[in-house]
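Chemist: Whatever this is, show me its structure:
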Amino acid sequence: MAIITLTTDFGLKDPSTGAVKGAILSELDTANIVDISHLVAPFHITEAAYIIKNTYSSFPKGTIHIIGVDSEITPENKHIAVQLDDHFFICANNGIMSLIASEIKPQKIVEINIHDTVETNFPVLDIFVKVACHISRGGTLEVIGRSISEIKQLKDFTPIVNQEQNQIIGHVVYIDNYGNVVTNISRKLFENERKGRDFKISARTVSLTKIYENYSNAINFTIPKEERREDDGKKLAIFNSSNFIELAIYKSNPSTVGSASTLFGLKLKDTINIKFY
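Modeler: Below you'll find the predicted structure:
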């Protein structure tokens, strides 16, 4: 049974998501459709890339991932199908795959060319669904596109190490449901550049000099609870489950006490600096 995942910026109110699912089942009634997220910020490909990059490998090999973010076809935004890590991705060639495939080379890339035979003003519904169902039936990528060797690169969101190698400049790439702020600075990059030195993380109103392995490590549970003064609301940095540096507030709640995003004044694309001493 084919597994087809959906990641879009369609939201939960409009009919788009339901129409796409219906189209898949009309072509392939045995399909197993899995929603990854439909709440990606509109046209925000870096946010979508973070979600997919940290989700797809949990699915079985051969899973087909439809990415409906910034998918309108233009001369500068063609459609592609990519085989990567034995998974298949169908999306626009808008740079999103360069972020997903930043550490793994694609096995195959084709530029989809079935548009002349399909009338559409909704490419996810009319093009991506047809490609996904073709792949799920065992069809090859060459049938629905011409092979290409490169995908569009997004270099603006790659962390930069300065010439003196005492500073990493990264960005906010994701803000989760708790308002925690995820950066594009990986544990691997941080440790490679740190070389045992002290450091300071700076981002707008916050400065931090320690990174924890998880949220609870920031709390000293040897002190009786009634004597601890900085449990809820404590500012901290952690290596999150995807091994990226994340800025957080212990037990934050964006709708009540606030979150790292609101209290630190951080939003998507904001700069994060790490200096080594």
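
Chemist: CA only for contacts and neighbour counts going forward, please
Modeler: Fine.

Chemist: Three-state assignment for the closest residue to V20 other than its chain neighbours, please.
Modeler: With Cα to Cα, 6 or more residues apart in numbering as the measure, L125 is the residue that lies nearest to V20, at 5.1 Å, once sequence neighbours are left out. The three-state label given to L125 by DSSP: H, G, I helix; E, B strand; the rest coil is helix.

Chemist: For L125, give its distance to I112.
Modeler: From L125 across to I112, the span is 14 Å (Cα to Cα, to the nearest Å).

Chemist: Looking at those two now, which is surrounded by more residues?
Modeler: I112 (23 against 19; other Cα atoms under 10 Å).

Chemist: can you tell me how far that one sits from K53?
Modeler: 22 Å.

Chemist: Do you have the strands of the stretch 1-150 of the chain handy? List them.
Modeler: 3-8, 32-37, 64-68, 79-84, 87-92, 108-112, 145-147 (DSSP state E, counting those that start in this stretch).

Chemist: Quick check: which of those strands is nearest to L263?
Modeler: strand 32-37 (25.8 Å; Cα to Cα).

Chemist: Could I get the buried residue list for the closest one?
Modeler: 33, 36-37 (16 or more other Cα atoms under 10 Å).

Chemist: for A101, what are its contacts?
Modeler: Shown in contact with A101 (Cα atoms under 8 Å, 6 or more residues apart in numbering): L84.

Chemist: I'd like the distance between it and A92.
Modeler: 14 Å.

Chemist: can you check T55 too?
Modeler: Distance from T55 to A92, by Cα to Cα: 19 Å.

Chemist: which one of these two has more residues nearby?
Modeler: Set T55 next to A92 and count neighbours by other Cα under 10 Å: A92 wins out with 30 against 12.

Chemist: here's the other one to compare against:
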Amino acid sequence: MSRTIALLTDFGLDDPYVGQMKGVLAGKAPDSKVVDVSHGIAPFCISQASFFLASAIKHFPDDTVFVSVVDPGVGSGRRIIAAEFGGCVVVAPDNGIIELAEAYSNGPIIVTDLSEIANKIRSSSTFHGRDIFAPIAADIACGKSLESLGPKLPLRDIVRIGLKKPLWMENGVETIVLHNDRFGNLVLNIPASQIMPERMSILCKNLTADVGTGDVKRVSCYAELESGVLGLIVGSQGFYELALCQGSAAEKLHFGPGDSIVLKWGSV
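Modeler: Okay, here's the model as predicted:
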């Protein structure tokens, strides 16, 4: 039986691009279940795609084939790779998409260079998601071995965009925003396994007056927050989030993916 195929792109849903990819998959892997992780990645935002991928992998069947196409270098000489995380395979451009999944993986990662076989596929120069990634993913889902598709690559040779880990200091941490969701929660690069203090303060130039001093309270759910009080909460994606109860932390702080925030222990 064909493996599940999961799609992650920055294509949006207004154009025919996602539908065309699914059409290719339906033709080449008709028995595969095709699941949309998201097509709402900000255009060209590799760091956000990396977060979405790392967050999604653990919730899918172990043998899922992920097609992760956020590809600013489409049509260029950038490599196309397949990265094995246990039983699942991620087919993606070699541009940093797998970086967070790699950082938080507990097992070995094996990477195959698909560039040579990709170059043999007749394709447009602007839509490799449909013309190259989808057919290769379908072949893998239907049982084609990665050994037959290309040579192995040393993990050290894979492109990374430098997604930072938290920078821990004596009395605080510098953290990076990985994502702001539609509710305005700011997902940080601090893993849920990290123990955080009950009281913190934000040091930043973007703090707006209606947030007050920038005090942050660690809570276990949104309802524990008083109106207008910033909270630090373990989110559903396995990372800490800055949040407001029924409000948008992103709008109040004017932060988005890639921005740096310093959390200091204690109140201002």
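
Chemist: Work out the TM-score between the chains.
Modeler: With the length set by TM-score structural alignment, normalised by the length of structure 2, the two chains reach a TM-score of 0.86; 252 aligned residues with a Cα RMSD of 2.1 Å.

Chemist: ok, back up a step: dump the strands of the stretch 1-150 of structure 1 into CSV; add distance to G196 of structure 1 as well.
Modeler: Formatted as CSV, the strands of the stretch 1-150 of structure 1 follow (distance: least, Cα to Cα, whole Å):
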stretch, distance to G196 of structure 1
strand 3-8, 39
strand 32-37, 38
strand 64-68, 40
strand 79-84, 35
strand 87-92, 38
strand 108-112, 40
strand 145-147, 45
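
Chemist: OK, contacts around the residue lying closest to L155 of structure 2 once chain neighbours are set aside?
Modeler: Nearest non-adjacent residue to L155 of structure 2, counting by Cα to Cα, 6+ apart: V111, 6.6 Å away. Going by Cα under 8 Å, 6+ apart, V111 of structure 2 touches 81-84, 152-155.

Chemist: switch the cut-off to 10 Å
Modeler: Neighbour list for V111 of structure 2: 81-85, 89-91, 146, 150-155, 157-158 [criterion: Cα atoms under 10 Å, 6 or more residues apart in numbering].

Chemist: Please say which position in structure 1 it maps to.
Modeler: By TM-score structural alignment, V111 of structure 2 lines up with I109 in structure 1.

Chemist: What separation do you get for its match and T140 of structure 1?
Modeler: From I109 of structure 1 to T140 of structure 1 the distance is 11 Å (Cα to Cα).

Chemist: so what sits against both of these two?
Modeler: Joint contacts of I109 of structure 1 and T140 (Cα under 10 Å, 6+ apart) do not exist.

Chemist: Then K217 of structure 2 would be within a strand, right?
Modeler: Yes: with three-state DSSP as the criterion, K217 of structure 2 is part of a strand.

Chemist: what about it, how many residues close to it?
Modeler: Neighbours of K217 of structure 2 (other Cα under 10 Å): 23.

Chemist: That one maps to what in structure 1?
Modeler: So, by TM-score structural alignment, K217 of structure 2 is matched to K210.

Chemist: T209 of structure 1 contacts L247, doesn't it?
Modeler: No: between T209 of structure 1 and L247 there is no contact under Cα atoms under 10 Å: 11.7 Å.

Chemist: Compare the two and say which is more crowded by neighbours.
Modeler: Neighbour tally, T209 of structure 1 and L247, criterion other Cα under 10 Å: the higher count belongs to L247, 30 against 13.

Chemist: any residues in contact with both of T209 and L247 of structure 1?
Modeler: With Cα under 10 Å, 6+ apart as the test, T209 of structure 1 and L247 both reach 201, 236-237.

Chemist: which ones among those residues are found in strands?
Modeler: Counted as lying in strands by DSSP state E, out of the shared contacts of T209 and L247 of structure 1, are 201, 236-237.

Chemist: Which one of those is nearest to I3 of structure 1?
Modeler: A237 (35.8 Å).

Chemist: Just give the number of residues close to the residue mapped onto that closest one from structure 2.
Modeler: The equivalent of A237 of structure 1 in structure 2 is L232 (alignment by TM-score structural alignment). Neighbour count of L232 of structure 2, defined by other Cα under 10 Å: 27.

Chemist: One more: V159 of structure 2?
Modeler: 16.

Chemist: Tell me where structure 1 has helices.
Modeler: 16-27, 45-53, 96-100, 123, 129-136, 187-194, 260-264 (DSSP state H).

Chemist: which part of structure 2 lines up with the fourth one?
Modeler: To tie it back to what came earlier, the one meant is helix 123 of structure 1. So helix 123 of structure 1 sits over residues 128 in structure 2, by TM-score structural alignment.
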